[in-house]
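Enquirer: Okay, sequence plus prediction incoming.
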Amino acid sequence: MVDGYEGFREFVLARGPALMGTAYLLTGERHLAEDLLQIVLSRLAARWQRIERDGNPEAYARTALYRESVSWWRVRRNREVAVAEIADATGTDDFTHASVRRLVLQRAMARLTPRQRAVLVLRFYEDLGEAETARLLGCSAGTVKSQTHHALRRLRSIAPELAELLAETDSARSGGAR
């Protein structure tokens, strides 16, 4: 028996983990990411036949993730984010350094606004240009530029220990080598 959702099930099985990764980057918390993805997938399911017919369900899902994460921020504007202190990494082990850097980045990203997080995820994780980022977020390219600038400046002030990572990001964006 075909119920009209077989393509949806296949899509979720194939692309669900990648979408979960993006949701996690946008929210910074596993449970919030699961909630965000569940909301977006339930909306996709309700419109699945039209979305599948239009031919790019992943783009639709990603756009919905970005926009929903920004709308959550508008609703939860006064929510506080608890950030624990991170132990100083004195070891020379590359794994330890990478783990500490990832934790510092995760906590610093959690202190950005959802729109700033969305812009950084789209620009640097998804490697999209300003115009495509603006289209997905429903804003102007100028807003993307200013949000990127403000988010990177905020990251520098929140977590100066990320200076090396941010320098790599600046170099990559300006055409330099990584």
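Expert: Now that the structure is in, tell me what you want to look at.
Enquirer: Please make it C-alpha for all contacts and neighbour counts, starting now.
Expert: Noted.
Enquirer: R117 contacts G28, correct?
Expert: No - contact criterion CA atoms under 8 Å: R117 and G28 do not qualify, at 9.3 Å.
Enquirer: tell me, what's touching those two both at once?
Expert: 109-110 (CA atoms under 8 Å, 6 or more residues apart in numbering).
Enquirer: Same drill for the two, tell me which one is more crowded.
Expert: Between R117 and G28, counted using other CA atoms under 10 Å, R117 has the larger neighbour count: 24 against 20.
Enquirer: How about the contacts made by that one?
Expert: Counted by CA under 8 Å, 6+ apart, R117 has contacts 25-26, 109-110, 151.
Enquirer: by contact count, what packs against the helix or strand that E132 is a member of?
Expert: Secondary-structure assignment from DSSP states H and E places E132 in helix 130-137. On a contact count with 3 or more CA pairs under 8 Å, 6 or more residues apart in numbering; DSSP states H and E, helix 130-137 meets helix 57-75, helix 141-158.
Enquirer: quick one: stretch 150-163 to chain centroid distance?
Expert: Distance of stretch 150-163 from the chain centroid (CA atoms, centre = their mean, to the nearest Å) equals 17 Å.
Enquirer: which other residues reach that stretch?
Expert: So stretch 150-163 is contacted by 101, 104-105, 108-109, 112, 116-117, 120, 166 (CA under 8 Å, 6+ apart).
Enquirer: before we go on, here's another structure to hold up against the first:
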Amino acid sequence: MADADREFVEYVSARLPRLHRTAYLMCGDAHLADDVVQQTITALYVNWRRVSRADNVDAYVHRMLVHKLIDEKRLGWAKVRLLGWMPEPERPPATPHDDLAERDSLLAALARLPRGQRTVLVLRFLCDLSLTDTAAAMGCSEGNVKSQTARALAAVRQALDVTELAGRNSR
């Protein structure tokens, strides 16, 4: 196996679970998240030599992921699902040590946010990207990221009724 291929496999293997989680949290659909991650990894492989020389490969890959998700959403109107049955609502993959009720409440609050606000929160707080990296990934200004973050946090706080949540945690 060539060095570049080995580096690519090591990089993707180490980050695949995080990419899946990020994609799921941004779109709220496990199947769509799988598709978007697969498209991102394919594009990454094709461009690996160039991408691997970037200053921040993770930020570059997150930007690719956001763009693939946007592309998928734009083309979503052309897709039709024909099923003879109604699919069960999807449940997010469980993570150890999570309080299920709080996680479900948070996911529901995220799902109600507009796409830009949801993406900002996922990239900033769940992927731990900097303000600059988030703005680069989303293709917008840092000021836009700040305002989207403030609006999104206010909406999530309202949806979760943070005072009730804080009272429950102090018991």
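Expert: The structure has been received and is ready for your questions. Note that the structure is predicted; figures quoted are calculated from it, not measured.
Enquirer: any chance of the helices and strands packed on helix 130-137 of the first structure in JSON lines, plus mean neighbour count and distance to E6 of the first structure?
Expert: Formatted as JSON lines, those follow (neighbours: other CA atoms under 10 Å; distance: least, CA to CA, whole Å):
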{"stretch": "helix 57-75", "mean neighbour count": "18", "distance to E6 of the first structure": "14"}
{"stretch": "helix 141-158", "mean neighbour count": "17", "distance to E6 of the first structure": "37"}
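Enquirer: mind giving me JSON lines with those helices and columns for distance to F11 of the first structure?
Expert: What follows is these, written out as JSON lines (distance: least, CA to CA, whole Å):
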{"stretch": "helix 57-75", "distance to F11 of the first structure": "8"}
{"stretch": "helix 141-158", "distance to F11 of the first structure": "29"}
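Enquirer: what about the residue nearest in space to the middle of the first structure, which helix or strand?
Expert: Note on the first structure: the residue nearest the mean C-alpha position is L26, at 3.4 Å, using CA atoms, centre = their mean. Using DSSP H and E, L26 of the first structure maps to helix 6-27.
Enquirer: what inclination does that helix have with respect to helix 57-75?
Expert: Helix 6-27 of the first structure and helix 57-75 are oriented at 40 degrees to each other (axes from the mean of the first three to the mean of the last three CA atoms, to 10 degrees).
Enquirer: Distance from the chain centre to the helix or strand just after helix 6-27 of the first structure, please.
Expert: Per DSSP H and E, helix 6-27 of the first structure leads on to helix 30-46 as the next helix or strand towards the C-terminus. Here the centre of helix 30-46 of the first structure is set off from its chain's centre by 14 Å, with CA atoms, centre = their mean.
Enquirer: Check which residues of whichever helix or strand comes after helix 30-46 of the first structure are buried.
Expert: For helix 30-46 of the first structure, the following helix or strand on the C-terminal side (DSSP H and E) is helix 48-54. Using 16 or more other CA atoms under 10 Å as the test for burial, helix 48-54 of the first structure gives 48, 51-52.
Enquirer: same question, stretch 1-19 of the first structure
Expert: Burial within stretch 1-19 of the first structure, assessed by neighbour count using 16+ other CA under 10 Å, is assigned to 8, 12, 16, 19.
Enquirer: sorry, back to before: wait, which of the helices and strands packed on helix 130-137 of the first structure is closest to V40 of the first structure?
Expert: helix 57-75 (6.2 Å; CA to CA).
Enquirer: Quick one: classify D127 of the first structure as helix, strand or coil.
Expert: coil (DSSP: H, G, I helix; E, B strand; the rest coil).
Enquirer: The corresponding residue of the second structure for it and A159 of the second structure: what is the separation?
Expert: Using TM-score structural alignment, the equivalent of D127 of the first structure in the second structure is D128. Going from D128 of the second structure to A159 of the second structure by CA to CA, to the nearest Å gives 23 Å.
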